[in-house]
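Engineer: sequence-free structure coming up:
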């Protein structure tokens, strides 16, 4: 399934925008479906959007499950780096909590 972000939000700016995308993704990934997120028409995203839309999935699924079921297309370098950096940070922080 492909979700074109701008079909569901006017912009990828806030936690509220991310929450809308999260609500679309969550049931699909929970059902084991592959989800592709299209950023067509989007130049950049802030961490608040990424946290709400994608990082919140880590509350319910291991990173490997998210990674294998969630793909991104029509991205920019900034979007790629933001998503990669936020997942990397969160996965490492959660590992630290488990090892405490």
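Structural biologist: Looks like it came in fine. Note that the structure is a prediction, hence the values are computed from the model and not measured.
Engineer: going forward, measure contacts between C-alpha atoms and count neighbours the same way
Structural biologist: OK.
Engineer: Run through the helices of the chain in chain order.
Structural biologist: Per DSSP state H, the chain carries helices over the ranges 15-30, 47-53, 63-69, 77-98.
Engineer: Nearest to residue 2 among these would be which one?
Structural biologist: With Cα to Cα, the closest approach to residue 2 among the helices of the chain belongs to helix 15-30: 10.0 Å.
Engineer: in that closest one, what counts as buried?
Structural biologist: 15, 17-22, 25-26, 29 (16 or more other Cα atoms under 10 Å).
Engineer: Stretch 89-100 now?
Structural biologist: Result for stretch 89-100 [16+ other Cα under 10 Å]: buried residues residue 90.
Engineer: then this one, side by side with the first:
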């Protein structure tokens, strides 16, 4: 299932925006579906959005399960690095 972030929220900026994306991603994973989040039309995302949208999944699922069921497309280097660095930090903090 592909979820286009801007189909759900006007901007990928705030915790509130992140919660909306989180709810959509969570629903799919809970139903056994893999999810691809498209950042088409988004240039940059702050850590608050990433934390609310994706890092919060660590409360429900092990990191390996998230890696297997969540991917991203139409991103930018900034978006990639923000997601990578936040998951790396949190996974190391939680599982180290």
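Structural biologist: Received it, and whenever you're ready, just let me know what you need. Everything numeric in this text was worked out from a predicted model, so none of it was measured.
Engineer: circling back: may I see the helices of the first structure organised as CSV, with distance to residue 7 of the first structure added?
Structural biologist: Formatted as CSV, those follow (distance: least, Cα to Cα, whole Å):
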stretch, distance to residue 7 of the first structure
helix 15-30, 10
helix 47-53, 15
helix 63-69, 21
helix 77-98, 18
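Engineer: mind checking which of the ones you listed is nearest residue 3 of the first structure?
Structural biologist: helix 15-30 (8.2 Å).
Engineer: Packing partners of that closest one?
Structural biologist: The contact analysis (3 or more Cα pairs under 8 Å, 6 or more residues apart in numbering; DSSP states H and E) places helix 15-30 of the first structure against strand 35-38, helix 47-53.
Engineer: try 6 Å
Structural biologist: Under the contact criterion of 3 or more Cα pairs under 6 Å, 6 or more residues apart in numbering; DSSP states H and E, the helices and strands touching helix 15-30 of the first structure comprise helix 47-53.
Engineer: starting at the chain centroid, how far to the helix it packs on?
Structural biologist: 7 Å (Cα atoms, centre = their mean, to the nearest Å).
Engineer: before we move on, back to that, out of the buried residues of helix 15-30 of the first structure, the closest to residue 9 of the first structure would be?
Structural biologist: Distances from residue 9 of the first structure to the buried residues of helix 15-30 of the first structure, taken as Cα to Cα, are shortest for residue 17 (6.1 Å).
Engineer: and the closest one, what does it touch?
Structural biologist: With Cα atoms under 6 Å, 6 or more residues apart in numbering as the criterion, no residue contacts residue 17 of the first structure.
Engineer: same thing but at 7 Å, please
Structural biologist: Contacts for residue 17 of the first structure (Cα atoms under 7 Å, 6 or more residues apart in numbering) come out as 9, 49.
Engineer: Check residue 81 of the second structure too.
Structural biologist: Contacts of residue 81 of the second structure (Cα under 7 Å, 6+ apart): none.
Engineer: try residue 35 of the first structure
Structural biologist: Applying Cα under 7 Å, 6+ apart to residue 35 of the first structure gives the contacts 1-2, 25, 28, 69-71.
Engineer: got TSV for the residues you listed, with distance to residue 63 of the first structure too?
Structural biologist: Shown next, in TSV, are the contacts of residue 35 of the first structure (distance: Cα to Cα, whole Å):
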residue	distance to residue 63 of the first structure
1	20
2	20
25	15
28	16
69	10
70	10
71	13
